Every structure is written in C-alpha cells, then in structure tokens.
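Colleague: model this:
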Amino acid sequence: MGRSLQDWKFMTGISPQALGIIIPETCSAIIQVLQKDYIRFPSNPQEWQTVASQFLHQWDFPNCGGAINGKHVRNVPPPNSGSYYFNYKGFSSIVMLAVVTANYEFIYLDVGKNGRNSDGGVIVQMGFYQPFQNGTLGLPPPEENVAVLNFVFVADEAFALGEHLMRTPEQRVFNYRQWLRMPLA
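Modeller: The predicted structure follows:
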C-alpha cells in the first residue's frame, strides 16, 4: 500500500502541500527523461513490423503489434473521494493499462485512472487510442503484412473487438501447428 502525504511529511520534514506539488513534478521529470530510453512506442510501419516479427517468432502469431491488458492496483483512496476509486472487484484502486511486446517489454503504459473505470473504459482515455481508432498510428497496411491480414493487438474480454483489436481464445491453448498436421478423414 502507498503512504499518505502526511506519512511522508514525518519522514521528510516537508509539508503535505509541498509534497503534493513536488511528487507529481518529480514523476513527470523522470518520465520525460527516461521514457524515450525505456518505453519506446513504435511510430512507423517498420518499427511495428519489428514488434510483429517478435510475435511471429516467439508465439507463431502473425501481424501482432502488442498485447494489451490492465491491472487494478490497490490504493488507499484520498479522504472524501467516495466511490471514485472503488472498482468492480470490491476494493479501491487505480488502473494500470499496458501494451507489451512478445518479450513482455512495455511499449506503452498508462497509470493513474481511477479504479471505477474498467480496462475497456480506460483504453479510450489512453493517448494512443484515438490514433489507433482513426488509423493514424502508423500501422503497416494489410498488403505489407503476413498473409494480407490486418495488423492487430490482442486483449482479453474486457476490451471491445475492433478492426485492429482481437481477443485471445477462451480458456484454452490452440496450437495451430498440431491442428495443421491432423489427418483429415
């Protein structure tokens, strides 16, 4: 669990009001300096093809730009916040939503939306969602992809299906290599 600004006041000798300014500014500075080195979001078809080749090599999944999922991170809600952070799982949280490569490397991360939002509700608030929906994300066109298929992202049932968003199969592992080798009767 996180600590309150009051707790930090006693540990640092800095007032909660000043900490309320210092902490967000420091986090923003860290993100601005380190994000480009550690969380690199693809910006053109060639970079997306690099991500897709990882999925093809690692998971035999063609034309995949990333796996999207969310996690509700427990928190202690601010005083007088009511049900603003209370989620459908029955506890107070903030939502972390991420897009990862086949090697589990973050290429996009959004943290801090209130817990009452579902994963599917948070995705529409993410910075990459609008370009994702209107086709300006820089994804390769179908004719440049394996088997002339759309470039897609995979997610679970919390997310609505779309032209570039598909779900993973429910509760089963489907090995298409074995399926292709099955004799037809």
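Colleague: CA atoms for contacts and neighbours, from now on please.
Modeller: Will do.
Colleague: any residues touching the biggest helix by length in the chain, and which ones?
Modeller: Ranked by number of residues, the top helix in the chain under DSSP state H is helix 16-38. With contact meaning Cα atoms under 8 Å, 6 or more residues apart in numbering, helix 16-38 is reached by 5-6, 8-9.
Colleague: please give me the structure for this one as well, since I'd like to look at both together:
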Amino acid sequence: MVAVSRRRALVLVLLLAALRRRSRRRSRWWVHPLNQRRAQQGDFYRLVAELGLDPQRHLQYFRMTAEQMDELLSLIGPELTRQSTNYRAAIEPKQRLAVGLRYLASGGSLVSLASSYRLGHSTVANSVHMVCAAIEKIMMDRILPIPTEDMWKEVAKGFWKKWNFPNCLGAIGGKHVTIQAPPLSRSQSFNYKKTFSRVLLALVDADCRFLVIQVGDFGRTSGGGVFAGSHLGRGMEDGTLHVPPCTSLPGAAHLGDVPYAMVGDTAFPLKTYLMRPYPRQNLNHQKRVFNYRLSRARMVVENAFGILASRWRIFHKNINLHPQHVDTLVVAACILHNFLVNPTDNQRMLNEAEQLGLQMAPVGNMGGNRPSTAAWNIRESFSTFFSSAEGSVSWQDRMV
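Modeller: Alright, predicted model coming up:
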C-alpha cells in the first residue's frame, strides 16, 4: 500500500510539473519575442513621441495635428479601452488610434504596421476596426447629421455665393473604392475598371464637406443606380427629406418659382430635384452656358473626393479587409474629412492630389434616362436664368 501511495504521489508531482512547463510555454509566447521590446523599439513609443515635438511632421504622418488627434481621442477613447489581463497589458487607446490613423494615412499593409509598432497582426487589424467603428458610432450624428430645412437653405446660400448656382442642395457624385477580391466574390463587385470595388456616393456642400454619404453598393452598379436605391434618392423622390419649398431665383421672379435641386454629371438622371448637363450634341450658346455653370458647381464634389484621397492614401490601394469592414472604414474616413476639412487648406490638398496623380475612379453612367417634362422645364428655367441680366456672370461667355 505504501508503494502504491508513493507511485501515486510521484505521478501527481510529474503531472503538476508538466502543467507548469506548459503554462510557462504559453505565457512565454503570449507576446511574441519581437514584440516584447515594444516600449523600447515600437514606433508608438519612439517615433510618435518624437513627432509630438515637430508639428509639421506629425501632420504629414497622421494627416492631422497633435491637437486634432487629442480631440479625436477625447471623443472616441472610451470605445478603444480594453481591460488588461494576467497574461498581457491592454493596448492603450492612443496607440490603437495611432495605428488606425496611420493605416488610413499611409495606405500601408497591416503586416508592415504590425512590424513597425511591434504589435501582433491581429492586434493591428482589430485596432483599425475598433477605431473606424468608434468614429462611426460616436461622431456620425455630430459630423453628418440628417439635413433639416434650415441646413438645406444654408447650403443653397453657399452655392450661390461661392459658385453662382442658386437653389442648389449640393453636388452629387460617386467613386469606386477598390478592394481585394473577397472570398467567393460575385460578379457584382467587379466594375468596368476590371477591379473589385465598393461604391461611395456623396452629396457635398459648397465648402467640400460631405452632407450625405452612402457606402456599400457593388462596384458594377452605376451612379444613377446607386442613387435610385439610396436613402437620399428615395427620400428625394418621396419628398421626405425636409427640402425647402420652391422659390424664385435671385432677382428673377418673372421666371416663376423653381425647386431646390442637386447638381450631378451624366451618370445621374435628370429629375426635378437633380440637374444634369444637356447632351453635348448641337448645343446653342445658352445651353453651353448652363453646362458650364452646372459643371463649375458640380466640381465641388470632385474636389471633395480629391481632398479625401489626398489625405487618406488608403483609397489608392486595394483595401485588403472584409467588405463590411471596408464600408465602416470609408464612413469613418468621410467623417474625419468633415472633422478636419478647412476651406483655407483645400487648395493645398488639391494641389498635392494633382501632383501625385491621386484620383479615385468614377462610377459609370446610368445608361438610358427619360426625364419628365417637369424636369426638362426646370432645367430650361435655370438655363434661361444663367443667360439673363439677373443671373449671368461676366466671364461665362469666355468659358464656353
């Protein structure tokens, strides 16, 4: 009996020793050896700390100032906070934010970020997802509120003052956001550029700020098709978006009341609430003037996309994330665009985009479009106004 008891005790001791060795192996590899010197060699503790002393380089690296980054952290920091465990300390909210912003700003890979920040690949991916989701959750209603009647009127004032287009609710456009081919991807994501993409539809005010965005349509969908199925398109069609009632154009009451309308290119349909150019064939002078004035106002949305892509270089890469995460990333980037955009800096960002050839692919045309007589008549009213004494501008004849 004594021998049996000793053998049982010996087996128990050996079992406990094996469990201790296994536990040590697990804890030793819970943080990879290359990442155990994160505080000494990781970019967050070395480079990012130094960038705080150089405002210009901080702006180039994160595409925002240190003060703007701190303000952003104060808003979304609680959403990035996680509890430490017995095995490892939680990543600080500011480091998660730094990783997320650098991913947007550089367009680099998750693997390269993991190496430079001395973090695990899954930690970097989770940080990017957390930052984008937190921005959408916390800042969406504040930065991209649902437009009210007063907001629409302010937008229209801005377009008349800056771009000489009255009764304008904004400039609308769409761009492709290229992605890696998702698993079991279907042909709907394959666009005319022979790449896989998601579509970003946006309505923009006179200062290049996003008013309404929609993300997530398949890449092969046309601009008009995306618009028709969007909340914006359905709301405009149903009259449920608090658009102000028709009013006369400035100084031209004799032309009658004219609806407020958006401006878009030929990818969009002609509607009573959406003006597009005249077809290019056999245009008289008045119609060429209208096309010029509409194009001048519509370029605001192209400028907004240019600034977005100039700031966030991720839009010039094939984003290797799940499509659902891509949609969240695009929404977050648009929110940050509004958070950061400054009319005094817009031209600098546009010049940078032009120098580097940073352009997003436009969505394709809708195809056939049979506008109503009312839509034709409203476009004629705008056209007549732009060639009248009340609505013309001194340089328009030289431009057409």
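Colleague: give me the TM-score for these two chains.
Modeller: Put the two chains on top of each other and the TM-score (TM-score structural alignment, normalised by the length of the first structure) is 0.78; 174 aligned residues with a Cα RMSD of 3.3 Å.
Colleague: of the contacts of helix 16-38 of the first structure, buried ones?
Modeller: Buried members of those, counted by 16 or more other Cα atoms under 10 Å: residue 5.
Colleague: among the contacts of helix 16-38 of the first structure, which one lies nearest to residue 65 of the first structure?
Modeller: Residue 65 of the first structure has its nearest neighbour among those in residue 5, at 39.1 Å by Cα to Cα.
Colleague: what's the next secondary structure element after the longest strand anywhere in the first structure?
Modeller: When the first structure is parsed with DSSP state E, its longest strand is strand 64-74. For strand 64-74 of the first structure, the succeeding helix or strand toward the C-terminus, using DSSP states H and E, is strand 93-100.
Colleague: so what's the gap between that next one and the chain middle?
Modeller: Taking Cα atoms, centre = their mean, to the nearest Å, one finds strand 93-100 of the first structure lying 5 Å from the centre of the chain it belongs to.
Colleague: where does it end up in the second structure?
Modeller: Mapping strand 93-100 of the first structure onto the second structure (TM-score structural alignment) gives residues 197-204.
Colleague: quick one: residues contacting the residue nearest the centre of the first structure.
Modeller: Among the residues of the first structure, the one closest to the centroid is residue 98, at 1.6 Å (Cα atoms, centre = their mean). Residues near residue 98 of the first structure by Cα under 8 Å, 6+ apart: 68-70, 106-110.
Colleague: repeat that for residue 162 of the first structure.
Modeller: Applying Cα under 8 Å, 6+ apart, no residues contact residue 162 of the first structure.
Colleague: would you check that residue 379 of the second structure makes contact with residue 275?
Modeller: Yes: between residue 379 of the second structure and residue 275 a contact is recorded at 6.6 Å, counting by Cα atoms under 8 Å.
Colleague: more crowded one of the two?
Modeller: More neighbours surround residue 275 than the other of residue 379 of the second structure and residue 275, with 26 against 23 (other Cα atoms under 10 Å).
Colleague: and that one, how far is that from residue 254 of the second structure?
Modeller: Distance of residue 275 of the second structure to residue 254 of the second structure, given as Cα to Cα, to the nearest Å: 21 Å.
Colleague: and for residue 291 of the second structure?
Modeller: Residue 291 of the second structure sits at a distance of 22 Å from residue 254 of the second structure (criterion: Cα to Cα).
Colleague: and if you look at residue 296 of the second structure?
Modeller: Distance, residue 296 of the second structure to residue 254 of the second structure, by Cα to Cα: 25 Å.
Colleague: so between these two, which is more surrounded?
Modeller: Shown here are residue 296 of the second structure and residue 254; by other Cα under 10 Å, residue 296 has more neighbours (14 against 8).
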